[in-house]
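In: Let's see this in three dimensions:
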Amino acid sequence: MPLIKHPLAAFPLVYLGWAYLFWIPVLLSDSSVWALPNLIWFLIGGASPVVAGLGLAAANGGKKQMGDLWRRLTDWRRIPGRWWLIILFFWLAYDLAMAGLAVLLGVTGEPLDTNWQLFVNPGPLLFLLVLSFVFPAVEEVGLRGFYLEALQQRFSPVVAGLVNGAVWALWHAPFVFFPGYYANTTFHPELYWWMPMIICHTLLIVLVYNRTGRSILAVLIFHAMMNFNGEWLRISPEMYPFMLFGNLALAALLIMFWKSGRQSPPNTC
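Out: Down below sits the predicted model:
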């Protein structure tokens, strides 16, 4: 049986293999990732979630599976009203709570440097919104819409989320080494806290995905709001290692909730 018919193994191989193949020239370069030709290599490699997700969906499920992906990406009615509130405001509430806790514990006196001017300058606001949504749009269709879906057909939400998150973290690891990638942002990740944080985020994404009728749109917006709030609030660099503890606590609570068996069945409309 061809490997392509085994999506649990085929997806990470295509997803990571395609990306790393085109990103090697960028990693070996002394020029910024945003300079040509590095930008071209970066964008081609960055398309790997779409290449892997849509390619394997077409190969395994044909038009039926492609149509299912499209419906779950575009049908906003799958998302219950209360989950819209969670999707839109969870990260804002979480970031503010962690900032307050950091001040109380003496981690930092200035956890945030909020950019209020963003809301009176439509140009920068639009640019940030586009950036916040473009990358999740590329990632979520394949990574969650196809791969997480396949994982959950065989494994529990916990195992599926951990595997999905680990693969997602491996895809992001080269970003730390891309020359100049984070030059104009407030986010400067280090692998020791960023990789486990990505896995924790994935468990939250699994919860959103399962409670919104397997909605790709829901997890796309949830992911985008995480990006947007981080840049709007301008979370200070010393906050991120501290925020890992908050992520680990949320992940542990979520795992205990799943393991308890008290949760309601996922909405699979």
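
In: from here on, contacts and neighbour counts on C-alpha atoms
Out: OK.

In: distance of Gly161 from Ser215?
Out: 16 Å (C-alpha to C-alpha, to the nearest Å).

In: which one of these two has more residues nearby?
Out: Ser215 (28 against 25; other C-alpha atoms under 10 Å).

In: Quick check: closest non-adjacent residue to that one.
Out: Arg72 (4.9 Å; C-alpha to C-alpha, 6 or more residues apart in numbering).

In: any idea which helix or strand carries that neighbour?
Out: Element membership of Arg72, judged by DSSP states H and E, is helix 48-74.

In: Against which helices or strands is that helix packed?
Out: Helix 48-74 sits against helix 7-27, helix 122-140, helix 216-233, with contacts defined as 3 or more C-alpha pairs under 8 Å, 6 or more residues apart in numbering; DSSP states H and E.

In: Now tell me what touches the longest one from outside.
Out: I take that to be helix 7-27. For helix 7-27, contacts defined as C-alpha atoms under 8 Å, 6 or more residues apart in numbering pick out 3-4, 33, 38, 41-42, 44-49, 51-53, 56, 147, 150-151, 167, 170-171, 174, 177-179.

In: Filter those residues down to the buried ones, PyMOL style.
Out: In PyMOL, a selection of the buried entries from the contacts of helix 7-27 looks like this (16 or more other C-alpha atoms under 10 Å):
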select buried, resi 4+33+38+41+42+44+45+46+47+48+49+51+52+53+56+147+150+151+167+171+174+178+179
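
In: I'd like the structure of this one too, to check against the first:
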Amino acid sequence: MDKRQMSTKENTLDQSRLVESMKRHPVVWFFGITLSFTWIYELLIFGILKLPMYYLVPGGYGPTLTAIFLTIMTSGRTGIRNIAQRCLYWRTGWRWYLVVFGSLPALMLLCILLIPAAKAALQMPTYTAALTYIPLFILTLLLFGPLAEEVGWRGFALPLLQQRYGPLVGTVILGGFWGMWHLPLFLFVPGYNGAGADIGSKLLAFFLFVIFCIPLAILFTWVFNGTRGSLLMVIILHTVNNTSPVWLFLGSVPKSIGDGILKYLFTIGLALLAVLLLLMTRGRLRYKRSL
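Out: Model (predicted):
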């Protein structure tokens, strides 16, 4: 056997070991690649080059791109076909559509009504504004979070975490990583999600955001399990979270209220909703091993 053949054989063995490692530890690989890809990209774009926010899109696709890569490496066409089918699965029943489109806006509206100053400033959207929301919804779905993330978070990581740790612990782990994945934005984007200018206020805002992500992840898990693993429904729910509660109701509420008491009240309301879902499902969040 000549040196070229030996080198080819060694490369084949290395690739085989790599794929075997991905099969044995898919969640570790997923979180490792996802965080590395997005953090390095956002450090370069926002921390070093100081570019505008619309450069966020490629880095935001870290979870979905990682999930597709690992699925190809470990499951091939069968795994990709499964992801595609779940992204298109819409026959979940009309009640789930009410939950997906209405739960978070209703919770936000309730929180606004509990604050006298916010309630006084609230103005419901006009017909023209409602029509404007449609292209905003589509743009957000495609570019700013939902499609870029959910194939990874709920499509790849959540089923594996639920199988190993159960629905509650698995969701808490996922929610923590989901929140931590946003760290560079708090550090390098001025005012991101209420972060101040000094490092202390940035880290505090980041910590509160991670806490917020955990009950939100519980809601997402409940919807994902209840709709038999429909990625389409959690993608839509993610889009609603990113658009309608803020755009429909906060536009007329003073920013000081929105970034202050209203944000904390909404987090508390979301936590109470998560507790209610856990009590209703005895901690199972409608999980079935077949998902």
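
In: now what about the TM-score between them?
Out: After superposition, the two chains reach a TM-score (TM-score structural alignment, normalised by the length of the first structure) of 0.83; 253 aligned residues with a C-alpha RMSD of 2.7 Å.

In: hang on, the earlier thing: can you add distance to Tyr192 of the first structure and give the helices and strands packed on helix 48-74 of the first structure back as a markdown table?
Out: Compiled in a markdown table, those are given as follows (distance: least, C-alpha to C-alpha, whole Å):
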| stretch | distance to Tyr192 of the first structure |
| --- | --- |
| helix 7-27 | 19 |
| helix 122-140 | 23 |
| helix 216-233 | 19 |
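
In: just those helices: most buried one?
Out: Most buried of those by mean neighbour count (mean count of other C-alpha atoms under 10 Å) is helix 216-233; its value is a mean of 23.

In: packing partners for that one?
Out: Contacts defined by 3+ C-alpha pairs under 8 Å, 6+ apart place helix 216-233 of the first structure against helix 48-74, helix 81-105, helix 122-140, helix 191-211.

In: Tell me which of the ones you listed approaches Thr114 of the first structure most closely.
Out: helix 81-105 (10.8 Å; C-alpha to C-alpha).

In: Tell me how far Phe46 of the second structure lies from Ser16 of the second structure.
Out: Plainly put, Phe46 of the second structure is 37 Å away from Ser16 of the second structure if you go by C-alpha to C-alpha.

In: now swap in Trp96 of the second structure and tell me
Out: 42 Å.

In: Those two - which one has more neighbours?
Out: Using other C-alpha under 10 Å, the more surrounded residue of Trp96 of the second structure and Ser16 is Trp96, with 17 against 12.

In: Spatially nearest residue to whatever residue of the first structure lines up with the more buried one (excluding sequence neighbours)?
Out: Aligned counterpart of Trp96 of the second structure in the first structure: Trp83 (TM-score structural alignment). Spatial nearest neighbour of Trp83 of the first structure, chain neighbours left out: Thr212 (7.3 Å); criterion: C-alpha to C-alpha, 6+ apart.

In: Let me know whether Leu285 of the second structure touches Thr221 as I believe.
Out: Yes. The criterion here is C-alpha atoms under 8 Å, and Leu285 of the second structure meets it with Thr221 at 6.8 Å.

In: circling back: and the helix holding Arg72 of the first structure against the second structure, how far off on average?
Out: Helix 48-74 of the first structure differs from its equivalent in the second structure by a mean of 0.8 Å after superposition (mean C-alpha distance after the TM-score superposition for the first structure).

In: List the buried residues in that helix.
Out: For helix 48-74 of the first structure, a neighbour-count test (16+ other C-alpha under 10 Å) marks 48-57, 60, 65-66, 69, 72-73 as buried.

In: which residues touch stretch 258-269 of the first structure?
Out: Arg78, Pro157, Val158, Asn210, Arg211, Thr212, Gly213, Arg214, Phe257.

In: Distance from it to the middle of the chain?
Out: Counting by C-alpha atoms, centre = their mean, to the nearest Å, stretch 258-269 of the first structure is centred 22 Å from the centre of its parent chain.

In: Buried residues of that stretch, list them for me.
Out: Trp258.

In: Compute the first-to-last residue distance for that stretch.
Out: End residues of stretch 258-269 of the first structure are separated by 20 Å (C-alpha to C-alpha).

In: just stretch 278-288 of the second structure next, same as before
Out: Per C-alpha to C-alpha, stretch 278-288 of the second structure runs 15 Å from first to last residue.

In: Stretch 248-260 of the second structure too?
Out: Termini of stretch 248-260 of the second structure sit 18 Å apart (C-alpha to C-alpha).

In: so which of the helices and strands packed on helix 216-233 of the first structure gets nearest Met243 of the first structure?
Out: It's helix 81-105; of those, that one is closest to Met243 of the first structure (C-alpha to C-alpha) at 6.6 Å.

In: Please state the offset of the closest one from the chain centre?
Out: For helix 81-105 of the first structure, the distance to the chain centre is 17 Å (C-alpha atoms, centre = their mean).

In: Map Ile45 of the second structure onto the first structure.
Out: That one, Ile45 of the second structure, aligns with Val26 by TM-score structural alignment.

In: equivalent range in the second structure for stretch 245-256 of the first structure?
Out: Counting by TM-score structural alignment, stretch 245-256 of the first structure corresponds to residues 268-279.
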